[in-house]
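Colleague: Just to be clear, the model below is a prediction. Sequence and coordinates:
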Amino acid sequence: MRLSTKGRYAVTAMLELALHSGKGPVTLADISVSQGISLSYLEQLFAALRAKKLVRGVRGPGGGYYLGKTAGEITVANIICAVDEWVEFTRCGGRENCHDGQRCLTHHLWDQLSDEIFRFLDAITLQDLIDRGQRQVPAPLKVEKTEPDPGLERDRKRRAA
């Protein structure tokens, strides 16, 4: 099993918000530039995160996003589940039909591993990631680029239309 970019990017973006907590709202465009994640992809992720109340948005000039709860209340598992990612190691995706419609011989082993990983991720908060030194100094939010990124420029034009 491998966590997809959806889950990894959601955790990265949420950690970016946590690192800038108390410094005003953070725009998706700023996260896009500092983390190298497409703006349209972030919009999809943040719609799901907003629906689960993990982030709250402020509209208008000077708007952006804040964490919906404190960094100590948001777990990595909360984030991954909010964007519809699942940590599942069974071949059948937990449906117990991995071998000709029946549970395979090792289903319990892989199911238990999935549970252990979920518990592990559910025990780690954004604050833990910051406190454990997982934090790097956040990239400045207003980054000057010498060459425009065609993907970001396309996203901006699409939003303006």
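Modeller: Thanks, I have it.

Colleague: From now on I want contacts and neighbour counts done on CA atoms only, so please keep to that.
Modeller: Noted.

Colleague: quick one: the most far-flung residue of the chain relative to its centre from Met1, how far?
Modeller: Within the chain, Asp100 marks the point farthest from the mean C-alpha position, 35.4 Å out by C-alpha atoms, centre = their mean. In this view, Asp100 and Met1 are 21 Å apart by C-alpha to C-alpha, to the nearest Å.

Colleague: Gly24 too?
Modeller: Note on Gly24: its distance to Met1, by C-alpha to C-alpha, is 37 Å.

Colleague: do the same with Val83
Modeller: 17 Å.

Colleague: quick one: Ala10 is in a helix?
Modeller: Yes. Counting by DSSP: H, G, I helix; E, B strand; the rest coil, Ala10 falls inside a helix.

Colleague: Presented hereafter is structure B, for comparison with structure A:
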Amino acid sequence: MRLTTKGRFAVTAMIDVALQGPAGPVNLGSISRRQRISLSHLEQLFARLRRHDLVESTRGPGGGYSLSRKPAEITVANIIRAIDGDGLEKAKPLQPALPGAVNRHATDELWASVSRRALEFLDTITLQSLVDEQIARGVEVEHERSPRRSPLPTARVKPAPVNAPNSVFALGAMLAKRS
């Protein structure tokens, strides 16, 4: 198993979708802004997550991504496998050791075992537990979607009448009456 930056970004983005998702689909631009992950990276990650049935996409205005399952049913291992694969490469046939070379078979078995244990551990951590942890830390959820223009007022308000001359001639006439 490989733990890569892509995998970390994917877990972070999935937490974001789980946090923001109850209000509707979350667009990648807002995730990019909040998490400071490039939009092109997110597009690649979400294509893989969608292929592995972890997210669903909604097209059109107000569209974006939402979880395809409940957060309690998605584990960190599911996300990592979708992005990086399981990392458990197929066993390579043993080649005879060269004279004087150290047999690497023992260490290969060790790292394969470590990878299996890491995946087993990550299978116990659900997306819901990570979301709950973020909420406990005080992470705020955006309640409003992308800012939209406020609607124009429908009723026109008449300006208050002004008691002042509206031209030079009206000013002259007003001053002539006073003298």
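Modeller: Sure, I can see it. From a predicted model like this one, the values you see are computed outputs, not experimental measurements.

Colleague: remind me, longest helix of structure 2?
Modeller: Using DSSP state H, we find that the single longest helix of structure 2 is helix 105-122.

Colleague: which residues in structure 1 does that one align to?
Modeller: Aligned by TM-score structural alignment, helix 105-122 of structure 2 falls on residues 104-121 of structure 1.

Colleague: can you confirm Lys6 of structure 1 is in a strand?
Modeller: No. According to three-state DSSP, Lys6 of structure 1 belongs to no strand; its state is helix.

Colleague: So between Gly24 and Met1 of structure 1, which is more surrounded?
Modeller: Gly24 (13 against 10; other C-alpha atoms under 10 Å).

Colleague: And the more buried one? What does it align with in structure 2?
Modeller: Match for Gly24 of structure 1 (TM-score structural alignment): Gly24.

Colleague: Apart from its neighbours in sequence, what residue is nearest that match?
Modeller: Nearest residue to Gly24 of structure 2 in three dimensions, chain neighbours excluded: Ser66, at 7.3 Å (C-alpha to C-alpha, 6 or more residues apart in numbering).

Colleague: What of Leu3 of structure 1?
Modeller: Val87 (7.2 Å).

Colleague: Go ahead and confirm that neighbour touches Glu116.
Modeller: No. Between Val87 of structure 1 and Glu116 there is no contact under C-alpha atoms under 8 Å: 9.7 Å.

Colleague: more neighbours, the two?
Modeller: Under the neighbour definition other C-alpha under 10 Å, Val87 of structure 1 and Glu116 were set side by side, and Val87 has more, 22 against 13.

Colleague: now that one: how far from Gly93 of structure 1?
Modeller: 9 Å.

Colleague: what helix or strand is the residue nearest to Leu3 of structure 1 on?
Modeller: According to DSSP states H and E, Val87 of structure 1 maps onto no helix or strand at all.

Colleague: Report the separation between His105 of structure 2 and Leu119 of structure 2.
Modeller: With C-alpha to C-alpha as the criterion, His105 of structure 2 and Leu119 of structure 2 are 21 Å apart.

Colleague: So these two - more neighbours on which side?
Modeller: Using other C-alpha under 10 Å as the criterion, His105 of structure 2 and Leu119 rank with Leu119 on top: 21 against 12.

Colleague: Provide a list of residues in contact with that one.
Modeller: Leu119 of structure 2 sits next to 1, 77, 86 when contact means C-alpha atoms under 8 Å, 6 or more residues apart in numbering.

Colleague: Also Asn78 of structure 1?
Modeller: With contact taken as C-alpha under 8 Å, 6+ apart, Asn78 of structure 1 is in contact with Asp122.
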